[in-house]
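Participant: the following block contains a protein sequence and its predicted model.
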Amino acid sequence: MRLSAFLLLFASACIAVPCPGQAPVAPVAGPASPAARSNPPEVAAEVAAAEEAIVKSDWKTAESKLAAYLTAHPDDARALFDAGYAADALNELDQAAAYYQRAVKADPQSFEAQLSLGLLLARQGKMEEARAPLEAATQLDAGEAGATAKARAWRALAQIDRGADPAKASSELLDAIKLTAETPRDTLLAAELAAATNQLDPAEAAYRRVLQSDGKNLEATAGLVHVLIAKKQYADAEAMARKGLEQSPDDPALTAQLATALVAQDKAEAIPLLEKLHQAHPQDENMTRMLAEVTAEAGDAAASDKLYAPLVAAHPDDAELLIAHGQNLIRQMRFAEAFQVFTKATNLAPADADGWSGLAFSASKTRQPSVTINALTMRSKSLPDNPSTLFLWATSYDLLHDRDLAITYYKHFLEAAAGKFPDQEWQARQRLLLLEKKQ
């Protein structure tokens, strides 16, 4: 069922990238402090005065003194870093980045400049640009800044890589923990990374460790529910999601996860929950797809198709949407329209067996036996026959007056049906009597 993939996608996104109302997993902190220098050289009097202002958080005074000094000494790496630090504190982020970059250029061995530049770029969302200075910082002597500052570089790199390369992020997090003690945030990230690499047991254990010390941690609760769903422990996932929702009734990740668990257990509560999510996120197309699919499975094809209609209009070449729309048309017995939709879907996605199944059925209902046989042939490349397709084979060959193949497929159908399709079985037996009589 494709629904579960959409649900897990939405719920996972709310864990990795905060949904409305959720705190981020691990924000990247500010710059390295100028109070802890790596290999401090002799300091110019003007720079020393600016640093005294920085210690007092008198950023404007520091900024003024450093600007004047840098006019005459544009390549002083220490002054450039201090100017960047002051601009950073004043939230003049582009100017701060420019100063940090100049400081790095003037002295590539400056640990605090490399670290602060990387942290600032990461805070600005410029993750790939942040990587190089952060990696450089991990290879430099941190001086008086010490292991704690270098661990910040490793943790920031782990945050950058958590989505695209969780295995690398795990290694970077481990490097951070080697330098400083593991924090609850580290445990959360380790759990997320383990889940992302399908190490579900370690991920579950890590989430439970966080919850042992902080039973109300919603991030750990959502992460644990996600793992339990992945392990198909739906009843446990449902219980944990409900527990989290008692604390935060409108949490979108937990609501989506509860809906996932309920759908997997065929519980009717899933539809009201999905409707709630859809109302809260009306522009979220994944959410609309989820609600449309569950509504169709609940037997309301017309209501489901109203949800699919704007999606199909927005994405007319999305084969999955077309197939879902076509299935709803079949349920409403609008076979000619379904035939057109499945024809387009199979042209767009010739490897999708669901599209060929729909085309075969709609072609049969519109009395196009040659098209039905071709669609069944294409479907058989990826899926085995079942009683329904065997009946379509038989009736199509019957309409084409291919008596031998019709007889063969009617017999195959009766063997496979085994009393589960009484109407079609009666029809098959009647046709066999007539066809075999003509032999």
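Facilitator: Happy to help now that I have it.
Participant: contacts, neighbours, all on C-alpha from now
Facilitator: Will do.
Participant: distance of Gly299 from Asp305?
Facilitator: Gly299 sits 11 Å away from Asp305, going by C-alpha to C-alpha, to the nearest Å.
Participant: and the two? Which one has more around it.
Facilitator: More crowded of Gly299 and Asp305, by other C-alpha atoms under 10 Å: Asp305, with 23 against 12.
Participant: who are the contact partners of the more buried one?
Facilitator: Ala292, Ala296, His325, Asn328 (C-alpha atoms under 8 Å, 6 or more residues apart in numbering).
Participant: any idea which of these is closest to Ala237?
Facilitator: Ala292 (23.1 Å; C-alpha to C-alpha).
Participant: who's in contact with that closest one?
Facilitator: Ala292 touches Ala303, Ser304, Asp305, Leu307, Tyr308, counting by C-alpha under 8 Å, 6+ apart.
Participant: now those residues: which count as buried?
Facilitator: Among the contacts of Ala292, those buried by neighbour count (16 or more other C-alpha atoms under 10 Å) are Ser304, Asp305, Leu307, Tyr308.
Participant: can you lay out those residues as TSV showing distance to Leu66 and secondary structure?
Facilitator: Formatted as TSV, these follow (distance: C-alpha to C-alpha, whole Å; DSSP: H, G, I helix; E, B strand; the rest coil):
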residue	distance to Leu66	secondary structure
Ser304	64	helix
Asp305	65	helix
Leu307	60	helix
Tyr308	60	helix
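Participant: can I get those in CSV with distance to Ala13?
Facilitator: As requested, the buried ones among the contacts of Ala292 are arranged in CSV below (distance: C-alpha to C-alpha, whole Å):
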residue, distance to Ala13
Ser304, 24
Asp305, 26
Leu307, 22
Tyr308, 22
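Participant: what ranges does the stretch 151-300 of the chain have for its helices?
Facilitator: 166-179, 184-196, 200-213, 218-230, 234-247, 252-264, 270-280, 285-297 (DSSP state H, counting those that start in this stretch).
Participant: included below, for side-by-side comparison, is a second structure:
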Amino acid sequence: AMQLDPKMPEAALNLGILLLNDEPAASIAPLQRAVELLPTQSRPRTLLGLAYEKLTDHKNAANAYEGALALDPKDTETSLHLAQLYFREGRAQEAEAKFRVVLATEPESRAALAGLGESLEAQKKSEAAEAYRNYLNVQPNDGAVRERLVRLLLANEKYDEALAEMEKSEAGGAPSVESLKLRADILIGEKKWADAIAALKQAVTLAPNDARLRGGLGRTYLQQRDFANAEKELKTAIQLDAKNLTYWKDLASTTYLAGEYSTTLALLDRVAQQEPPTAGELFVRALCYDKLQQTKAALDAYEKFLGADQNRNPDQVWQAQQRIIVLKKTLEKRK
């Protein structure tokens, strides 16, 4: 009866549309029937693609969308659905091409502009920043995309541009902890330690129990050779998150540079309880023993460093070799 009644293709299509949102699985059969009865129309294929997509059947969804576009290449709605599907499937290059098709007809499509930026970023293409800017021209209040742009510029070491975008995001409102962290990351990239410290201190007032924030502030103080404040912040970070060995290691670096060699050795012992020491940690341990005039311990530590380093750090290797010669002579004299 469906073949004899010319209205039946519309009935199948309408039934599919009716079921699409709430019962996508039930909509598949009538939409497939509509595709068969309307082979020259793209719309039933697009709707079938939407149904498959709701069921996370991405392969059949892509096939349906591609079939629709073969019939109507200028269908921007279907191109957008297919572009977004390609992107979710990790097919960034194909997604980029489809987003560009949409933008050729609808240059201010927010979804296409954002999708183009994401697909370019996924391919590590430099045009991603410009694509995000184009999106923000149309949707200037999208803080998430602006943050994405800032992080992209930061990763590409475009610090001035990143700061300029930060200013836009903070205009007219109080900065958040996350925005202050991001600002600090940019300033650290520029080696503007004092400004970075100011941003991190402001963030700490908003989130005093954020261990990563305290640790980052401690590391930044260390860059300024402000050992007292570095030690204070890193100890606070350890109190908040004692399992994070990075804070212990940074504190060991701080105490070593401050000339607190016994404290440094105790901190290195604490780290060594959790993981095997690195060549760098063995070298610092040797230097501490050396500074404390613990000759035998220093000699052993230098030799362990040489075994671990395998000549990857020639300057330190040379220094260790020279100290080994001197320390051996010192021990010989004591006999």
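Facilitator: Happy to help now that I have it. Worth saying up front: this structure is predicted, and the values here are computed from it rather than measured.
Participant: one step back: a markdown table for the contacts of Ala292 of structure 1, including distance to Thr61 of structure 1?
Facilitator: Listed next are these as a markdown table, based on distance: C-alpha to C-alpha, whole Å:
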| residue | distance to Thr61 of structure 1 |
| --- | --- |
| Ala303 | 65 |
| Ser304 | 64 |
| Asp305 | 64 |
| Leu307 | 59 |
| Tyr308 | 60 |
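Participant: which of the residues you listed lies closest to Gly419 of structure 1?
Facilitator: Ser304 (31.8 Å).
Participant: so who does the closest one touch?
Facilitator: Ser304 of structure 1 sits next to Leu291, Ala292, Glu293, Thr295, Ala296, Asn328 when contact means C-alpha under 8 Å, 6+ apart.
Participant: now the closest residue to Glu130 of structure 2 other than its chain neighbours: how far from Glu106 of structure 2?
Facilitator: Leaving aside its sequence neighbours, Glu130 of structure 2 sits nearest to Gly117 (C-alpha to C-alpha, 6 or more residues apart in numbering; 7.8 Å). In this view, Gly117 of structure 2 and Glu106 of structure 2 are 16 Å apart by C-alpha to C-alpha.
Participant: so between the two, which is more surrounded?
Facilitator: Gly117 (26 against 13).
Participant: pretty sure the more buried one contacts Ala131?
Facilitator: Yes: if you go by C-alpha atoms under 8 Å, Gly117 of structure 2 and Ala131 touch, sitting 4.8 Å apart.
Participant: hmm, back to that, just put the helices of the stretch 151-300 of structure 1 in TSV and tack on distance to Asn347 of structure 1.
Facilitator: Shown next, in TSV, are the helices of the stretch 151-300 of structure 1 (distance: least, C-alpha to C-alpha, whole Å):
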stretch	distance to Asn347 of structure 1
helix 166-179	37
helix 184-196	34
helix 200-213	39
helix 218-230	33
helix 234-247	37
helix 252-264	31
helix 270-280	31
helix 285-297	22
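Participant: now the end-to-end length of stretch 100-116 of structure 1.
Facilitator: 7 Å.
Participant: now do the buried residues in it.
Facilitator: So stretch 100-116 of structure 1, judged by 16+ other C-alpha under 10 Å, has buried residues 100-104, 106-116.
Participant: quick one: which of those residues is nearest Ile407 of structure 1?
Facilitator: Leu115 (77.2 Å).
Participant: which element follows whatever helix or strand the closest one lives in toward the C-terminus?
Facilitator: Using DSSP states H and E, Leu115 of structure 1 maps to helix 111-123. With elements assigned by DSSP H and E, the helix or strand that comes after helix 111-123 of structure 1 is helix 127-138.
Participant: and the angle from that following helix to helix 111-123?
Facilitator: 160 degrees (axes from the mean of the first three to the mean of the last three C-alpha atoms, to 10 degrees).
Participant: and helix 127-138 of structure 1 with helix 166-179, angle?
Facilitator: 30 degrees.
Participant: what is the neighbour count of the residue nearest to Ala11 of structure 1 when sequence neighbours are not counted?
Facilitator: Leaving out its chain neighbours, the residue that sits closest to Ala11 of structure 1 by C-alpha to C-alpha, 6+ apart is Ala253, at 4.8 Å. For Ala253 of structure 1, the count of nearby residues is 30 (other C-alpha under 10 Å).
Participant: list the residues that contact Ala253 of structure 1.
Facilitator: Neighbouring residues of Ala253 of structure 1 by C-alpha under 8 Å, 6+ apart: Phe10, Ala11, Ser12, Cys14, Ile15, Cys19, Ala222.
Participant: out of the residues you listed, which is nearest to Leu140 of structure 1?
Facilitator: Ile15 (33.3 Å).
Participant: state the distance from the closest one to Ala96 of structure 1.
Facilitator: 31 Å.
Participant: now swap in Gln212 of structure 1 and tell me
Facilitator: 41 Å.
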